[in-house]
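A.B. asks: Sequence first, then the predicted structure, then my questions.
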Amino acid sequence: MTTQDPGARPGEALIRALPKVVLHDHLDGGLRPQTVLELADAAGHPLPAADTDSLARWFRDAADSGTLVRYLETFSHTIAVMQTADNLARVAREAVLDLAADGVVYAEQRWAPEQHLAGGLSLDEAVEAVQAGIDDGIAAAAAEGHLIRVGQVVGAMRHADRWQEIAELAVAHRDRGVVGFDIAGPEDGFPPSRHLPVWRFLAEHDVPVTVHAGEAAGVDSIAQAVHLGQADRLGHGARIIEDIAFVPHGDLGDGALSDDGQGGAADLGRLAHWVRDHQIPLELCPVSNLQTGVAPSIAKHPITRLKELDFAVTLNTDNRLMSRTSMTHEMMLLVDEAGWTLDDLVDVTVTAAWGAFMHHDERRDLVEQVVLPGFQKVEGALV
C-alpha cells in the first residue's frame, strides 16, 4: 500500500486507532496485574508484590534480565492462578477485551493447556474454559463497539514430552476454536527433531503449525522448525538475521546480493533464502526480544532490516504483562526509534492478516474489509 504521504509519521492517538493483527500473544503472559492479585489471593498463592503497580513493575523488571530462562520464570505466578475453569475463562475474556480496546481486530491466543491441570481440569476442559472466555470477550467487546476475532493456538512445552498428546488435542478442537499448534518453552536443547512423528500427524490432519524458533537458539533451530516441523510461521525467527551477511557498499550487479535498504547489500544464506522465498511469516516481538537479549535496541532490532529485505515480517506483543506492552506501544517504538512510517505499519499488519490461521477467503475479507479501510481512515486524518 502506498499512502499519499509515504513518510507520514502517525502520532500515538492515530496509531491507537489503527486496526491491528497480532499472531503471537501468550494468554498466560497477558494478565492484568489486578487480576493476578485477586486470583492469587483467592488461591493462597504468594506473590512478590502486594499492590497492582508494584506487581506490574516486578514482572517487567524480572523479565528485563536479558535471558530467556529468567524471562520464563515470571510465568510461575501467572500459571499458578490459571488452574480452574472460572479463572481460565476470566483471563481469556479480559485478554480479548484488552486487545480489542487496543484496536486489535484479529488475534491468536497461544498457551499450553498441559500447564493448567493442577486444579483437576482435563486438557479438554481447559481448552473449553478458555474458549468460553474468548466467546464472552468477543461478545462484550462487540457491545462496546469493538469487533474482534480470536483463535486459540495450543502449545506443547518442549521439555515436557507431551507433544503428541497436545497435537491430538489440537485436532480434537480444530473446529471448536483451536486454529493451530505450537511448541514453546526452553528452545535450546529441545528441537523439533525430538518428536518427529508429531509433525506428520499434524500435517495429515491439516492443522496449521507455528514453532518458537530463532529466539534463544539460532539458525539450526529455525532450519528444524521449517524443514522438520513444517512450520507455517516462525515464532520470533529474529535470528534468521545470522544467516545474512551485510556488506556496507556491496556491488549489486551480479544478482547474488539483495539491496539491504540502507545503502548497502545483503548476502542471504540458503536458509534465509528459503524462509524469504517461501514467505514464511516471522512473528517478531521487539520489546520482548530486547528483554531476552535478542536485540540491543529497537533501532537495531532485526525487524527493520528483515522487512526491508522483503521477509514476511509481522509485529507482535508476545507477553503484554511481562513486557508492559501493547500493539500500540510496539508500533510507537518503531515509529519513534526505528523511523517507521504509516506505510511500514500497514505492511506488517497486512502481512499478519495474510498469515493468520484461517481460510484464504477469510484472510482476504480481513485485509480488504477491515485492515485496509481502517488504515485509509487514519491516512485521511494525516493528510
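C.D. replies: Structure's in. What do you need?

A.B. asks: all contacts plus neighbour counts: C-alpha atoms, from now on.
C.D. replies: Fine.

A.B. asks: residue contacts, the nearest residue to residue 268 once chain neighbours are set aside?
C.D. replies: Excluding the flanking residues, the one nearest residue 268 by CA to CA, 6 or more residues apart in numbering is residue 244, at 4.5 Å. Counting by CA atoms under 8 Å, 6 or more residues apart in numbering, residue 244 touches 266-269, 272.

A.B. asks: okay, pairing it with this:
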Amino acid sequence: MSPAPLDLPTVRTAPKALLHDHLDGGLRPATVLELARECGYDRLPADNADDLAAWFADAASSGSLERYLETFEHTVAVMQTPEGLARVARECALDLAADTVVYAEVRFAPEQHLERGLSLDEVVHHTLLGFEEGVALAADRGQQIRIGCLLTAMRHAARSLEIAELAVRFRDRGVVGFDIAGAEAGHPPSRHLDAFEHMRANNAHFTIHAGEAFGLPSIHEAIAFCGADRLGHGVRITDDITVGKADRAELGRLADYVRDKRIPLELCPSSNVQTGAVASLEKHPFDLLARLRFRVTVNTDNRLMSATSMSEEMVKLATTFGYGWSDLERFTINAMKSAFIPFPDRLRLIDEVVKPGYAVLIG
C-alpha cells in the first residue's frame, strides 16, 4: 500500500496536536467585526472580513515582535464580555477540530479582559464554558478534540502570581497550565519567580515564552531559575549550536542541557518569520533542531495574524525540508508527549488516535 499524497487536503485529515496557540490571536475576521459592532468598538482598520484578515497578516509581518504584538489591541478589545469570550473560545474549538487537531492547549491572558468589569475568575469561567460548548458541537459533527487552557501573565505587568494562583484554582475545570508572554527584552522571566514557585509548590505545569525575540539569557533563566517545563518558541537556542564542516553540529552547554532533558520547543514557523526571530522559513532552525533530535513541536501561535492553520504549518515544513508522513507523526507524538495532561491520557491519544491515523497515511 503506497503512502497518501502529502498535500494540504490530506494533511487536514491527519491527527494533530497543538501546544502553542493564542486565543486572542485566532479569531475569525467576521467575528471580530460582529463583536466590535456589538460592543461599540470603532477602531478597527477595515470594515469587511477579507480586508480585515489582510490587515492583520500585513501588520503582523513587520519583522518586529513589538509591532506584531500591537495587532492584539483589536482582538482583545472585542473580548471583554461573557458573550464575546465564550464565542471566541467556542469558535476556536470548532476551527481547530475542523482541522483535525485532536489535542490543543490554547492560552490567553485573563488580565487583559477586565475593561468591562469582569473579574479574573469570571473571565476564565466564561472562556472555559466556550471551550466546552465548542468541543461538544464538534463532537456532534463527528470531530473529536480535547482542549486544555493555559493562563498567561503579561511579563511587563505585575500580576503573574495572581494569574498563577488563578491557574491552580481552575486546574480541575479545564486549565492545564501557566505561561508568561509579551515582549522579552527588558522583562526577564526571573522577575516572576514567585509565580513559578507557586506553580511548582502545587505540582502544576508551566511554559515560558523564551528565546523568540531575545537570546540565550532568556532561555537560560526560563530553565535554570524558573524551572520551565517547556519553552515557548525557543528558536534562539541555535545561538548555542555551531554547525561546522559536513554539517557537524557542536552543542554548547545550554543547548546540550535542553536536548538531554527533552525540554520541548514550541516552534511556530510562520510566526517566527513574521516577528523577525528567523529570516525566512528556509532558514528556520526547525530542521536543524529536528535532525539533532531536540523535542521539536509544530505550532500555529496566532492563526489570524499568520493566516495559518496547523495543517498549513505542517505542509510548509514538509515542502521546505522534504518531510514525509513519518516525520509529521514524530512531531505530533513529540507534542502529545509534552502535553500538560496526565500520562494515561497522553498515551491513549498517541496509541488510539495519533498512531492509527498516521498508519493509514504512511501506507
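C.D. replies: Structure received. These numbers come from a predicted model, not from an experiment.

A.B. asks: neighbour-wise, which of the contacts of residue 244 of the first structure leads?
C.D. replies: Using other CA atoms under 10 Å as the neighbour criterion, residue 266 leads these with 23 neighbours.

A.B. asks: What does that one correspond to in the second structure?
C.D. replies: The alignment partner of residue 266 of the first structure in the second structure, by TM-score structural alignment, is residue 249.

A.B. asks: burial count for the residue nearest to that match when sequence neighbours are not counted?
C.D. replies: Nearest residue to residue 249 of the second structure, sequence neighbours excluded (CA to CA, 6+ apart): residue 243, at 4.3 Å. By other CA under 10 Å, 12 other residues sit near residue 243 of the second structure.

A.B. asks: next one: residue 322 of the second structure
C.D. replies: Residue 322 of the second structure - counted by other CA under 10 Å - has 11 other residues nearby.

A.B. asks: what does it align to in the first structure?
C.D. replies: Checking TM-score structural alignment: residue 322 of the second structure goes with residue 339.

A.B. asks: what residues are up against the match of residue 266 of the first structure?
C.D. replies: 241-243.

A.B. asks: residue contacts, the counterpart of residue 69 of the first structure in the second structure?
C.D. replies: Residue correspondence to the second structure (TM-score structural alignment): residue 69 of the first structure is matched to residue 66. Going by CA under 8 Å, 6+ apart, residue 66 of the second structure touches residue 183.

A.B. asks: Look up how far residue 60 of the second structure lies from residue 66 of the second structure.
C.D. replies: According to CA to CA, to the nearest Å, residue 66 of the second structure stands 10 Å off from residue 60 of the second structure.

A.B. asks: same deal with residue 286 of the second structure?
C.D. replies: From residue 286 of the second structure to residue 60 of the second structure the distance is 21 Å (CA to CA).

A.B. asks: Ok, residue 36 of the second structure next?
C.D. replies: 20 Å.

A.B. asks: Settle it for me: which of those two has more neighbours?
C.D. replies: Of the pair residue 36 of the second structure and residue 60, residue 60 is the one with more neighbours under other CA under 10 Å, namely 25 against 20.

A.B. asks: about what we covered before: return the residue of the second structure aligned against the residue nearest to residue 268 of the first structure.
C.D. replies: In the second structure, residue 244 of the first structure lands on residue 241 (TM-score structural alignment).

A.B. asks: sorry, back to before: how much space between the match of residue 266 of the first structure and residue 147 of the second structure?
C.D. replies: 37 Å.

A.B. asks: mind listing the helices for the stretch 151-300 of the second structure?
C.D. replies: Applying DSSP state H, counting those that start in this stretch to the stretch 151-300 of the second structure gives helices spanning 160-169, 193-201, 216-220, 253-260, 269-274, 286-291.

A.B. asks: What lies in contact with the longest helix anywhere in the second structure?
C.D. replies: Ranked by number of residues, the top helix in the second structure under DSSP state H is helix 120-140. Helix 120-140 of the second structure is contacted by residues 82-83, 85-94, 97-98, 110-111, 113-114, 144-147, 149, 166, 173-174 when judged by CA under 8 Å, 6+ apart.

A.B. asks: just the strands in the stretch 51-200 of the second structure please.
C.D. replies: 101-108, 146-154, 175-181 (DSSP state E, counting those that start in this stretch).

A.B. asks: Tell me which of those is the most buried.
C.D. replies: Sort the strands of the stretch 51-200 of the second structure by mean neighbour count, taking mean count of other CA atoms under 10 Å, and strand 175-181 sits at the top with a mean of 26.

A.B. asks: Tell me what angle that strand forms with strand 146-154.
C.D. replies: Angle of strand 175-181 of the second structure versus strand 146-154, following axes from the mean of the first three to the mean of the last three CA atoms, to 10 degrees, is 30 degrees.
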